[in-house]
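> dropping a prediction and its sequence here:
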Amino acid sequence: MTVTTTTLNGTSDQYLTLRGEEPKIKKIPSYESAKLVDPFNYVGETFGDGPGEDYPWADFLPHNPVRTHSEPPLELQNITDRGHFADPGHSRLRAWVKSSGGTIKDLGICVGTVIHGVKMEEMGPEERDDLALLIAQRGVVFFRKQHDLTIDQQRALGAYFGPLHKHPTYATPRRGDLDDVVVVYSDENSRPDLYAFSRAELFHSDVTYELQPPGATILRLLVTPEVGNDTLWSSGYNVYSSLSRPYQRYLESLSAIHTGYNQAASRSAEGHRIPLRAPIETVHPVVRVHPVTGLKSVFVNPGFVTRIVGVPKAESDATLAFLKDSFAQQTDATVRWRWEAGDVACWDNRIVNHSATFDAYPSLRHGLRVTPHAEKPLSVEEYEAAYGKPAKDWIKERLISLGIEGPAADDGKTKKGGFRD
């Protein structure tokens, strides 16, 4: 039997392969006997025996302890975004990368930047401040080959950006002292149910039902398939910019309900009856403004948003469906990352939605996510009142930086067809 080679510590390794040699783990179960999971609700669960006793990351395998009671609901916390202390041109970060022999390169016009040749654990406070701004501007920043980054160093970086979130329902590492770490895990015992979701529905922002949803989130993959299970990030800045001004104004007037009940129910179905915190619902603006960049971003996702407040159901459903599809369809503002073991992705949950591809079954995928809280989402009106300046549109700011004007206004006349029609 041959399966996809799994990458460990940056090299192709036979640890999880069956190529006629003596296998180091049990054989992969049949396609039918594997646990069928809905990727829409699944992040990190061990079904079966896991990857074996000699697995090097055994301390970080998922664990969901039995609880006798839930903790109290979260209260609002004072948060100051570190991006406010950054150099506008990220000069400290760029100088550090250059002095380390590394490079910084944008992957798309609107979203995605990759940094090569540095060790994240060596970043000082000034470089971290500049990184916070870069993440806020670019949506997601990737670091290759972070093999020496420990989970405690990853947590320290996350805590620098904001108080670390403890997930109310998802598994944490078996090590037992990492309640603020989420385990991202799938293996040969968890088979994605490809009929359970549409691809557009998988684009989401993490735990947006919280009073203060996450900001600059940090995910490091310990083990990843050699091919497949990529992750895509799609820009809420660009979704907003793609809309007409009347529709922008309409969305700016709206709020939506973000619920944690569906996610809690998926955990209860696996026998975890008492969550860390009871599920909640929270109302957030449909368009929020990033406090550092001042840019407007559409802030809805099909994972947690159930309806728009104060409008008829048909109108709410149609609006949410349109925005959901907008995130999934904007090829000009989506970046796709092909993971290697040791890679780190730092993304801003306030301004991007993301989705994994779930296409590499039965390969092993194992990562650790650290998730800092950010501010309570600010509507356009709230931002402009608090900061005393108008919020901005990403495409208008880009056109200004290029010294060009936007497209001409529609004159209302019939457009002549061309050979592409």
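Structure's in. What do you need?
> from now on I want contacts and neighbour counts done on CA atoms only, so please keep to that.
Noted.
> for the stretch 251-400 of the chain, which segments count as helices?
All helices of the stretch 251-400 of the chain, identified by DSSP state H, counting those that start in this stretch, fall at 261-268, 313-329, 380-387, 394-402.
> then the stretch 101-250 of the chain?
For the stretch 101-250 of the chain, the helices defined by DSSP H, counting those that start in this stretch occupy 125-138, 151-161, 236-241, 245-252.
> just to check, residue 308 is in contact with residue 254?
Yes: Residue 308 lies in contact with residue 254 (C-alpha atoms under 8 Å); the separation is 7.0 Å.
> between those two, who's got more neighbours?
Neighbours were counted for residue 308 and for residue 254 using other C-alpha atoms under 10 Å; residue 308 has more, 24 against 16.
> residue 129 and residue 345: what is the separation?
16 Å (C-alpha to C-alpha, to the nearest Å).
> burial count for residue 246?
When counting by other C-alpha under 10 Å, one arrives at 9 neighbours for residue 246.
> just the one 3 residues further on next, same as before
The local packing of residue 249 (other C-alpha under 10 Å) involves 13 other residues.
> show me the contacts for residue 340.
Contacts for residue 340 (C-alpha atoms under 8 Å, 6 or more residues apart in numbering) come out as 7, 10, 144-145, 221, 223-226.
> for the residues you listed, which entry has the maximal number of neighbours?
Result: residue 224 is most packed of those (other C-alpha under 10 Å), 29 neighbours.
> thought residue 8 was touching residue 341?
Yes: here residue 8 reaches residue 341: they are 6.1 Å apart, a contact under C-alpha under 8 Å.
> leaving out sequence neighbours, find the closest residue to residue 38.
Once flanking residues are discounted, residue 38 sits nearest to residue 193: 5.3 Å by C-alpha to C-alpha, 6 or more residues apart in numbering.
> in addition, the following structure is provided for comparison:
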Amino acid sequence: MSSSPLAKILLLHYSTDNLQSDGKQIIMSYTTVEAPHFRNDLFNGTSAEDIPSIKFLIYKTPLRSLRPFYIFISVLRHQFDIFITLHLITFHLFYHSSQHTYHLKTYIMAPGRLTEEDEMAVPEIAYDINLPYNHISDEYDQSSKRRTEFPSYLPSWEDDVWFDEVQPFEYHDPALRANKSKPNLFRGGVKAKNITPKMGTILTGVKMEELSDAGKDELALLITERKIVVLREQSDFLHAGPQFQQDFMSYFGPLSIQPVSGSVKGHPPFHVIHRDHNEEEIANFFERKLTSTLWHHDVSYEKQPPGYVMLGILACPDVGGDTVFADTVEAYKRLSPTFRAMIQDLKANHSSQKMIGYARAARGTVRTDPIDSLHPIVRVHPVSGEKSLYLNSEFLTDIVGLKDGEKEMLLKFLVDHVCMGHDFQARVGWEKHSVVMFDGRSTLHTATVDYDSRIQARHLFRLAAMTEKPMSVAEWEAHLHDEQILRNVRIFEFQRELGLRHADASGDEDEIR
């Protein structure tokens, strides 16, 4: 079998318009290729059938240049064509025969850290996942300290911190311990106002730093019931320091480590988002992207992803920068019974490979190895028994059992369904010294970058408590013989139906004593 001419074209020429290369092309060259039946004049190869690998070297781009590195590919047999495409730094390998084409593996290629002798710079990577959270400069850090009320919460990039993948753990949801009437959370003077009839509640008068364990249990139950709880006027809690906040969130479950972003120095569970005079970075992002909207669950690639998530707002614009949440329970209910039955048993792969590959390419901080996890597309909440959609524009890479076109179509349909479902969404407007806690199991969310960081900064942190492994409908039904689970679900449904201790749909504030 002769080698495919496509191999030569794709190896030697690849357009990089989306890498801001002014229409130039990356020139990819090779050192050696070891594989049988490739033309010598093209690859300087060999026909020896016992040589099991192909080796390519990509170097000297006319853009800013990738550091030389090697990719090794196992060859399954001696008669084949190799089709290669390079999308930014993603390498796709296909094995082609006369009858079938198999997608063997997708490699994330990234240069290592440069030495002082290296003359080539790392390219500016178009961060497909979202706006990048990379270290800008020491000078920027110093100027930021002069402008913030919370300098100790500015992002830190510690290179000597490494974490292994979290091992499976048994989880007991604090909401299952809660007093259903919530007397420890709704003490005298606490006021509640609903954001929408079905999701989102704003609380004023709660002192988070004074909550007892019983109060935290009741807060967990309220988060399950309302999916988003906004706690206003939390200056004392936010000034209590990162260790206090970390201990507070650890009550709800082991804390997730964000693998690539800046964190609070000495506190790697903190994911810090800091936008202050980042107008050039944001402008570059919108040169490539139509919108900053990216519906996602936080770190869904974990085997036991976060169920309780806290956002603490340290500084925010007077207007703009809101976070929008979607109720994935209601999104699931809106689907027809036929469609729900079709997707009920599907599982999807969630992966951090792409995010970590980009971080390494940009010489950013990386604290963990990439993680891949299979989760059901329809999961069941262990407290409420409600079914919800569990999908992710950011980390979902595959749907088991579906072909490429099928899974792309299904994911697009479900994400579009969530995006357009304004009647099951809630928009949270930020106020300084607010804390938002939300249920990561039954909501999707997205940031909105619609503010001018030259005028006012947006500075917040995220802490995410990991909970149970997402439970499929089949797994849930297998546990329905558990009387305690049935009792909890019945109580939850009763409370939900009555709407106890929540404001009515008119939005008037109710004082709860």
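Looks like it arrived, so ask away. In this text the structure is predicted, and so the values were computed from the model without any measurement.
> just give the TM-score of the two.
With the length set by TM-score structural alignment, normalised by the length of structure 1, the two chains reach a TM-score of 0.79; 358 aligned residues with a C-alpha RMSD of 2.7 Å.
> quick one: closest of the helices of the stretch 101-250 of structure 1 to residue 267 of structure 1.
The closest of these to residue 267 of structure 1 is helix 151-161. By C-alpha to C-alpha, the value is 24.5 Å.
> which residues sit against that closest one?
Helix 151-161 of structure 1 is contacted from outside by 81-82, 121, 128, 132, 164, 181, 215-218, 368, 370-372, using C-alpha under 8 Å, 6+ apart.
> repeat that with 7 Å
Applying C-alpha atoms under 7 Å, 6 or more residues apart in numbering, the contact partners of helix 151-161 of structure 1 are 81-82, 121, 164, 216, 218, 370-372.
> related to what we said a few turns ago, quick one, what contacts the residue nearest to residue 38 of structure 1?
Shown in contact with residue 193 of structure 1 (C-alpha under 7 Å, 6+ apart): 36-38.
> in ChimeraX, how would I select the buried members of the residues you listed?
Selection command for ChimeraX covering only the buried members of the contacts of residue 193 of structure 1, criterion 16 or more other C-alpha atoms under 10 Å:
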select :37,38
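> gap between the residue sitting nearest the centre point of structure 1 and residue 360 of structure 1?
Centroid-nearest residue in structure 1: residue 354, 4.9 Å away (criterion: C-alpha atoms, centre = their mean). Distance of residue 354 of structure 1 to residue 360 of structure 1, computed by C-alpha to C-alpha: 18 Å.
> can you tell me how far the residue found closest to residue 145 of structure 2 once you drop the neighbours it is linked to in the chain sits from residue 440 of structure 2?
Here the nearest residue to residue 145 of structure 2 in space, its sequence neighbours aside, is residue 151; by C-alpha to C-alpha, 6+ apart that works out to 5.1 Å. Applying C-alpha to C-alpha, the value for residue 151 of structure 2 to residue 440 of structure 2 is 28 Å.
> closest one to residue 86 of structure 1 among the helices of the stretch 251-400 of structure 1?
So among the helices of the stretch 251-400 of structure 1, helix 380-387 is nearest, using C-alpha to C-alpha, at 17.6 Å.
> and the angle from the closest one to helix 245-252?
Relative orientation of helix 380-387 of structure 1 versus helix 245-252 (axes from the mean of the first three to the mean of the last three C-alpha atoms, to 10 degrees): 80 degrees.
> quick one: contacts of helix 380-387 of structure 1?
252, 288-289, 390-391.
> could you list the buried residues of that helix?
Within helix 380-387 of structure 1, the residues that count as buried by 16+ other C-alpha under 10 Å are 380, 383.
> what of stretch 235-253 of structure 1?
Buried, per 16+ other C-alpha under 10 Å, within stretch 235-253 of structure 1: 235-241, 248, 251-252.
> in TSV, list the helices of the stretch 101-250 of structure 1 along with distance to residue 112 of structure 1.
Below are the helices of the stretch 101-250 of structure 1 laid out as TSV (distance: least, C-alpha to C-alpha, whole Å):
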stretch	distance to residue 112 of structure 1
helix 125-138	5
helix 151-161	19
helix 236-241	13
helix 245-252	24
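> out of the ones you listed, which gets nearest to residue 302 of structure 1?
helix 236-241 (13.6 Å).
> circling back to that earlier point, so of the contacts of residue 340 of structure 1, which ones are in strands?
Residues of the contacts of residue 340 of structure 1 located in strands (DSSP state E): 7, 221, 223-225.
> which of those residues sits closest to residue 172 of structure 1?
For these, the closest approach to residue 172 of structure 1 (C-alpha to C-alpha) belongs to residue 221, at 14.8 Å.
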